[in-house]
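Trainee: Turn this into a structure:
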Amino acid sequence: MGETCGLKGLGGLKILVAGAGALGCLYAGLLASQGHHLYLLGRKPLVEAVEKNGLKIRGLISLDVKVEAAVENPAQLKEEAFNLILLTVKAYQAAEAASSLTSLPAGKIPLVCLQNGLGVEEEVKKAVGNRFTVLRGVSFMGAYVEKPGLVRCTGLSSTLLEEPPPEALPPLTEMLGSLKAYGLEADFKPQIREVVWEKTLVNAGINPFGAITGLKNGQLLEVPQLREAIAETVEEGWKVASKLGIAFSRNPVKLTFKVAEATAENYNSMLQDLKAGRRTEIDYINGAIARFGEETGVATPLNRLLTSLIKGLEAERKLVEI
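Mentor: Coordinates of the predicted model:
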């Protein structure tokens, strides 16, 4: 039996989760459990399931979540004044999804981008102009959708945000405080760019190899040739990052192996996307590393090859942007 959570008195932030997939629903559950008012923007199956049975989180935590509303169209929320927006769609959907939110009341609401990969926040800023205060965040949570309205939590870890301007500080501080109250690491990170690149390099090393071979993360390390190729792929990205002036406190190759070992039984998200008939985020991971490599004069043959191979798999399977 899950813990029922939702509104606790009249306090709490009014938060819109734009992109109520696995990650968005997990954050909705965690924040609702701390007394915030959650609104979900998602696809029809999710909306219908939540309207009928509420949102259920299972796995490492068990929550039955009551939300204020679940809708398909942001125009249905045009009378709502939100304190905070969490943008949790896929990287390739972020700019379009953010643009659709301009029907909401103006007021430079903090909009936090929690996507994988590089360059997402720049695309979102171009799409919305000055209407929102766009900020980059990095999430190390893990979850997948078992069925509409039911999300299984597989990882509870840190949430890091770039330092906001003063006007955006109060709601973001309150949100991070709520995650901390749940026992999770949550903080502002002055050097968020380093965190974004570090996670991207890990994803670049693990995800495409798992997607192409169909192997679990741990199995990739058991094949010497794959282990070597993973290291070389990450090293390419490391060189690009160095050329851009980004320094890491940890060795990215060792970190990639460590993450693969810690998630040994997992099938990575890129493989799951291909299996489910969804477009992958390869353009924002290995593809982005290759683009930055071209701009900085750093050769990235492995990242370019992996991008082409995954794009080929997408084309062969006629995947859709869902």
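Trainee: make it CA atoms for all contacts and neighbour counts henceforth
Mentor: Fine.
Trainee: Would you map the strands across this protein?
Mentor: Applying DSSP state E to the chain gives strands spanning 3-5, 14-18, 37-41, 55-59, 63-65, 69-71, 84-87, 109-113, 132-139, 142-147, 150-155, 159-162, 186-189.
Trainee: right, and those - which one's nearest residue 206?
Mentor: The minimum distance between residue 206 and the strands of the chain falls on strand 142-147, with 15.3 Å, by C-alpha to C-alpha.
Trainee: Against which helices or strands is that closest one packed?
Mentor: helix 22-32, strand 150-155 (3 or more C-alpha pairs under 8 Å, 6 or more residues apart in numbering; DSSP states H and E).
Trainee: which of these is buried the deepest?
Mentor: Of all those, helix 22-32 carries the top mean neighbour count, a mean of 25, counting by mean count of other C-alpha atoms under 10 Å.
Trainee: quick check: angle from it to strand 150-155?
Mentor: If you take axes from the mean of the first three to the mean of the last three C-alpha atoms, to 10 degrees, helix 22-32 sits at 90 degrees to strand 150-155.
Trainee: what helices or strands is helix 22-32 leaning on?
Mentor: When contacts are defined as 3+ C-alpha pairs under 8 Å, 6+ apart, helix 22-32 packs onto strand 14-18, strand 37-41, strand 55-59, strand 63-65, strand 142-147, strand 150-155, helix 169-181.
Trainee: ok, back up a step: reformat the strands of the chain into JSON lines and put distance to residue 207 next to each item.
Mentor: Converted to JSON lines, the strands of the chain look like this (distance: least, C-alpha to C-alpha, whole Å):
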{"stretch": "strand 3-5", "distance to residue 207": "34"}
{"stretch": "strand 14-18", "distance to residue 207": "25"}
{"stretch": "strand 37-41", "distance to residue 207": "27"}
{"stretch": "strand 55-59", "distance to residue 207": "23"}
{"stretch": "strand 63-65", "distance to residue 207": "29"}
{"stretch": "strand 69-71", "distance to residue 207": "31"}
{"stretch": "strand 84-87", "distance to residue 207": "22"}
{"stretch": "strand 109-113", "distance to residue 207": "21"}
{"stretch": "strand 132-139", "distance to residue 207": "16"}
{"stretch": "strand 142-147", "distance to residue 207": "14"}
{"stretch": "strand 150-155", "distance to residue 207": "17"}
{"stretch": "strand 159-162", "distance to residue 207": "21"}
{"stretch": "strand 186-189", "distance to residue 207": "25"}
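Trainee: Now the second one, please; I'll put the structures next to each other:
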Amino acid sequence: PSAAAALTPLLPRLSSESTILFTQNGIGAVDEVAALFPTHAQPTYLSAIVTHGVFSTGPFSATHAGVADLKIGPVSVSPTTSLPPAARWLMDTILSSEPLAATEVGAEELLNVTLEKLVANAVINPLTAIFRVPNGEVLDPRLTGLRKALVAEASTVIVSHLSALRVLDAETRERFSASRLGEMVERVCVATSGNRSSMLQDVEAGRGTEVAYINGWVVQRGREMGVEVGVNERVLGMVEGGEVRELGKGL
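Mentor: Down below sits the predicted model:
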């Protein structure tokens, strides 16, 4: 279920003194959860961008398959505003866990690393799910055109999005250029070559996926910004429709 659906039964126990930590892929879950609360009773929202390799082995059971890092921070807090004590305690507890290799970041940098992770997920996850391959196979020459098209669309959407938020400077524009994002995706594919993406695991297990919060966000925001997002729209529909392809057959 979505985060909002999962939290709905707990609403009587949550208040402005609560802290909710989001660790899922994509963008949009925080807004859906925030809509469950009145303005005066919003909890504190933290988000963690996790690059560790993890795969499920059953209910409440997972294997830590690849060591990487974790970045955690407030979703939207002024640099001059302190976190409430409960949120600070949760943050410090996670930061103190050595195996997590966690780093605290501010809200602006959290947005940037969230968007970078989104691009990696928007390429690797749907392609591994559609073609039923591990991450490293996304670098197969037969997928080069698709991979680059997904990156290019996401890059244009993100640059337009950050420009609209008035947080786009020259350094950030370069950070989200198609060339740099493409190199980042390739590095992730190499570093996690033997891993099976969370989206591939979900479709193989017959579960719902996070594609609506990943490629779905690219498509929705792209339409709002007047950006062409046809390739992301195609893979979004294929994953949601449970379509499968063989490498070399195209979409």
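Trainee: Please say which position in structure 1 residue 192 of structure 2 maps to.
Mentor: When structure 1 is aligned by TM-score structural alignment, residue 192 of structure 2 is paired with residue 263.
Trainee: Now its match. Nearest residue, chain neighbours left out?
Mentor: Once flanking residues are discounted, residue 263 of structure 1 sits nearest to residue 217: 6.3 Å by C-alpha to C-alpha, 6 or more residues apart in numbering.
Trainee: contacting residues for the one you found?
Mentor: Going by C-alpha atoms under 8 Å, 6 or more residues apart in numbering, residue 217 of structure 1 touches 206, 210, 260-261, 263-268.
Trainee: Count residues in the vicinity of residue 249 of structure 1, would you?
Mentor: When neighbours are counted by other C-alpha atoms under 10 Å, residue 249 of structure 1 registers 7.
Trainee: what's the neighbour count on the aligned partner of residue 194 of structure 1 in structure 2?
Mentor: Using TM-score structural alignment as the criterion, residue 194 of structure 1 maps onto residue 112 of structure 2. Per other C-alpha under 10 Å, the neighbour tally for residue 112 of structure 2 reads 16.
Trainee: cool, residue 316 of structure 1 as well?
Mentor: Residue 316 of structure 1 has 9 neighbouring residues, counting by other C-alpha under 10 Å.
Trainee: what's the spacing between it and residue 286 of structure 1?
Mentor: 19 Å (C-alpha to C-alpha, to the nearest Å).
Trainee: From residue 224 of structure 1, how far out is the residue nearest to residue 263 of structure 1?
Mentor: Residue 217 of structure 1 is 14 Å from residue 224 of structure 1, by C-alpha to C-alpha.
Trainee: which one is residue 120 of structure 2 nearest to, not counting chain neighbours?
Mentor: Of all residues not flanking residue 120 of structure 2 in the chain, residue 185 sits nearest, at 5.3 Å (C-alpha to C-alpha, 6+ apart).
Trainee: Share the number of residues neighbouring the one you found, please.
Mentor: Residue 185 of structure 2 has 24 neighbouring residues, counting by other C-alpha under 10 Å.
Trainee: for residue 236 of structure 2, same thing?
Mentor: 21.
Trainee: same question, residue 59 of structure 1
Mentor: As a burial measure, residue 59 of structure 1 scores 12 neighbours (other C-alpha under 10 Å).
Trainee: just residue 186 of structure 2 next, same as before
Mentor: 20.
Trainee: Could you measure from the residue nearest to it when sequence neighbours are not counted over to residue 182 of structure 2?
Mentor: The spatial neighbour of residue 186 of structure 2 that comes closest, neighbours along the chain excluded (C-alpha to C-alpha, 6+ apart), is residue 139 at 7.0 Å. Residue 139 of structure 2 is 11 Å from residue 182 of structure 2, where distance means C-alpha to C-alpha.
Trainee: Show me which of these two is the more surrounded one.
Mentor: Set residue 139 of structure 2 next to residue 182 and count neighbours by other C-alpha under 10 Å: residue 182 wins out with 21 against 17.
Trainee: That one against residue 149, yeah?
Mentor: No - judged on C-alpha atoms under 8 Å, residue 182 of structure 2 makes no contact with residue 149 at a distance of 9.8 Å.
Trainee: Show me what residue 10 of structure 2 lines up with in structure 1.
Mentor: Mapped onto structure 1 by TM-score structural alignment, residue 10 of structure 2 lines up with residue 101.
Trainee: Map residue 208 of structure 2 onto structure 1.
Mentor: Using TM-score structural alignment, residue 208 of structure 2 pairs with residue 279 in structure 1.
Trainee: burial measure for its match, as a count.
Mentor: 23.
Trainee: ok, now residue 45 of structure 1?
Mentor: A total of 12 residues lie near residue 45 of structure 1 under the criterion other C-alpha under 10 Å.
Trainee: Check structure 2 for its longest helix and report it.
Mentor: helix 107-131 (DSSP state H).
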